[in-house]
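Undergrad: Sequence first, then the predicted structure:
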Amino acid sequence: MREVTASRVVDADPGEVWARFDPPAIVEAEGSFTVESIEDEGEATIVVASGPGIQLPLRFEYREDTIYYTQDGKQGPFSHMETWLECEPADGGTRVTLRSSVSLSAPLPFGDRIAAWKRNGELKRALEAIESTFA
């Protein structure tokens, strides 16, 4: 399993970031998947995301100053994937940090390293989308 982190300061207050980036917007901002469906399960939101030849459910939960999400169930490319999106005031704006822990379910040499490299790109694309929204 590998962990990747990406962070940057955006020109918005934390409330503006939380209001603009709900679970479907986060999936779209990462750039690898499109949103197929959204289901509210009370304390969680399930977003079914799809890409070329793949579909996976992502379970989003709101926690203290954090959006936490993970691949829901065994359907998807990961044996383990969880991500935290955190916002905190910083330098007249908001520091947005995305941290993800990932392990690929395929038995490939260096599979986790490849999954982390791909995941890091997704986190950076999400931060670019967040930043450009408030530019």
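TA: Nice, thanks for sending it over. Given the structure is predicted, the values throughout are model-derived calculations rather than measurements.

Undergrad: When you work out contacts or count neighbours from here on, use the C-alpha atoms and nothing else.
TA: Fine.

Undergrad: nearest spatial neighbour of S100, skipping sequence neighbours?
TA: Nearest non-adjacent residue to S100, counting by Cα to Cα, 6 or more residues apart in numbering: T83, 4.1 Å away.

Undergrad: second one coming, line it up with the first:
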Amino acid sequence: MREVEVSAFVPASPAVVKRALTPETVVDYEGSFQVRQVDSTDDGWTVTAGARGLTMRLDFEEREDGLYYRQRGEEGPFDAMETEVAVDAADEGSRVTMRSTVSLGLPVPALSDRVAAWKRRGELRRALDALAEDV
């Protein structure tokens, strides 16, 4: 598994940023998958998303400082993927940090997990850019 972290300043209060960070918008902001369905669960939400014949489910939980989500089982592009989104007050705005661990689960993990981390880092950067534009 590889860990990637991306952080950005967003010129909006933590309350505004947290309201904008819903399970649906996070998936939309990342830009790789389209949300097909969002279901409430006892623990949070499950987002079913898809792209180019691939479907995955992401289980989301609300946290005090943001969100946590993980790919359910092997129903997606990764063998395993989990992400934390933390929102903290900073300089009359917010510092949003997205930290994700990913694994492709292929026979050469040093190379395949590096590729997965590279792809994931791009998704997280895209998400933070879209969030900053949205709020």
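TA: Done, it's in. Owing to the predicted nature of the structure, the values given are computational and were not obtained by experimental measurement.

Undergrad: Got a TM-score for the two of them?
TA: TM-score for the superposed chains, counting by TM-score structural alignment, normalised by the length of the first structure: 0.94, backed by 134 aligned residues with a Cα RMSD of 1.2 Å.

Undergrad: ok so, going back, have a look at how far, on average, the one helix or strand the residue nearest to S100 of the first structure maps to is from the second structure.
TA: Assigned by DSSP states H and E, T83 of the first structure belongs to strand 78-90. Using mean Cα distance after the TM-score superposition for the first structure, strand 78-90 of the first structure ends up 0.6 Å from its aligned counterpart in the second structure, as a mean over the superposed pairs.

Undergrad: and the residue in the first structure sticking out farthest from the centre, helix, strand or coil?
TA: Distance from the C-alpha centroid of the first structure, by Cα atoms, centre = their mean, peaks at P109 (24.9 Å). With DSSP: H, G, I helix; E, B strand; the rest coil as the basis, P109 of the first structure sits in coil.

Undergrad: just to revisit the earlier point, just checking, what packs against the next helix or strand after the strand holding T83 of the first structure?
TA: Downstream of strand 78-90 of the first structure, the first helix or strand assigned by DSSP H and E is strand 93-104. Contact here means 3 or more Cα pairs under 8 Å, 6 or more residues apart in numbering; DSSP states H and E; on that basis strand 93-104 of the first structure packs against strand 2-10, strand 78-90, helix 111-133.

Undergrad: Next, the angle from the last one to strand 93-104.
TA: In terms of direction (axes from the mean of the first three to the mean of the last three Cα atoms, to 10 degrees), helix 111-133 of the first structure departs from strand 93-104 by 160 degrees.

Undergrad: I'm done for today, thanks for sticking with me.
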